[in-house]
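structure of the sequence below:
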Amino acid sequence: MNDELRHLKNLGKTSTQWLHAVGIHTISDLRRLGAVGAYRAVQLRGFRVSKVLLYAIEGALQDVHWNDLPAERKQALLGQLDAKS
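As a prediction, this is how the structure comes out:
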């Protein structure tokens, strides 16, 4: 099976399994939910995840390594996450 999520930067076997478990199977699914929505879905499913997953998803959507995301973008993501809590 060709898993298009596995071809994105930052997303490995475990993170793609988590995304699949919450119904995210394509890049379009991931874009539709965005990094915060996808992260929250995984978190609400009960998986123990760190903020690195949030950054990894955002990096995957932007085609950059998660560690290369600007600090301001990481803070904005955390702000959006807090607003949804």
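
all contacts plus neighbour counts: C-alpha atoms, from now on.
OK.

elements contacting the helix or strand residue 40 falls within?
Element membership for residue 40 (DSSP states H and E) is helix 27-44. Helix 27-44 is packed against helix 13-21, helix 51-62, helix 71-84, with contacts defined by 3 or more C-alpha pairs under 8 Å, 6 or more residues apart in numbering; DSSP states H and E.

could you dump the ones you listed to JSON lines with distance to residue 37 and mean neighbour count?
Conversion of those to JSON lines gives the following (distance: least, C-alpha to C-alpha, whole Å; neighbours: other C-alpha atoms under 10 Å):
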{"stretch": "helix 13-21", "distance to residue 37": "11", "mean neighbour count": "16"}
{"stretch": "helix 51-62", "distance to residue 37": "9", "mean neighbour count": "21"}
{"stretch": "helix 71-84", "distance to residue 37": "8", "mean neighbour count": "13"}
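
quick one more, to check against the first:
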Amino acid sequence: MSTPVSSIRNLGPAVERECAAAGIPDAETLRKLGAHEAYRRMLASGTRPHFIGYYVLHMALQGRPWNDCKADEKAKLRTAFDALKAEIPATPKHDTALLRALDEIGVIEKPT
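Here you go, the predicted model:
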């Protein structure tokens, strides 16, 4: 039996959609992967990096309020987030055929 990602405190439908796009179908898979690996997969699938989203995911999987992250813990998570962000190249979320065609003819640069 699978449990929706949004059943985890502080995680709503938007995170659930981002997880699904990253191949994380349910809360059990998310818990098994852990926050860091799950966020890595989310970035790789096109989620825009955002530090608050990263630490909220950590807090949620620990059953803590999203704003419970303080001082030293937040600094350590920021270091891990920055390293992860540098490791995963930005993926345009809306890489459409139109954007590719416009880039090909030199009208615009594809977003990075």
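
a markdown table for the helices and strands packed on helix 27-44 of structure 1, including distance to residue 43 of structure 1?
Output for these, formatted as a markdown table (distance: least, C-alpha to C-alpha, whole Å):
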| stretch | distance to residue 43 of structure 1 |
| --- | --- |
| helix 13-21 | 9 |
| helix 51-62 | 10 |
| helix 71-84 | 11 |
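
which one, of those, ends up nearest to residue 2 of structure 1?
Ranking those by their distance to residue 2 of structure 1 (criterion: C-alpha to C-alpha) puts helix 13-21 first, at 12.2 Å.

the inter-axis angle of the closest one versus helix 51-62?
80 degrees (axes from the mean of the first three to the mean of the last three C-alpha atoms, to 10 degrees).

so helix 13-21 of structure 1 versus helix 27-44, what angle?
100 degrees.

helix 13-21 of structure 1 vs structure 2, average offset?
Relative to the matching residues in structure 2, helix 13-21 of structure 1 has an average distance of 0.7 Å after the fit, by mean C-alpha distance after the TM-score superposition for structure 1.

what range does that helix cover in structure 2?
The counterpart of helix 13-21 of structure 1 in structure 2, using TM-score structural alignment, spans residues 13-21.

tell me how far that stretch lies from the chain's centre.
Remark: stretch 13-21 of structure 2 is offset 9 Å from the chain centroid, using C-alpha atoms, centre = their mean, to the nearest Å.

what do you get for stretch 45-56 of structure 2?
Its chain's C-alpha centre lies 4 Å from the corresponding centre of stretch 45-56 of structure 2 when counted by C-alpha atoms, centre = their mean.

run through who's touching that stretch.
Taking C-alpha atoms under 8 Å, 6 or more residues apart in numbering as the criterion, the residues outside stretch 45-56 of structure 2 that touch it are 10, 18, 21-22, 35-36, 39, 43, 66-67, 69, 74, 77-78, 81, 85, 90-93.
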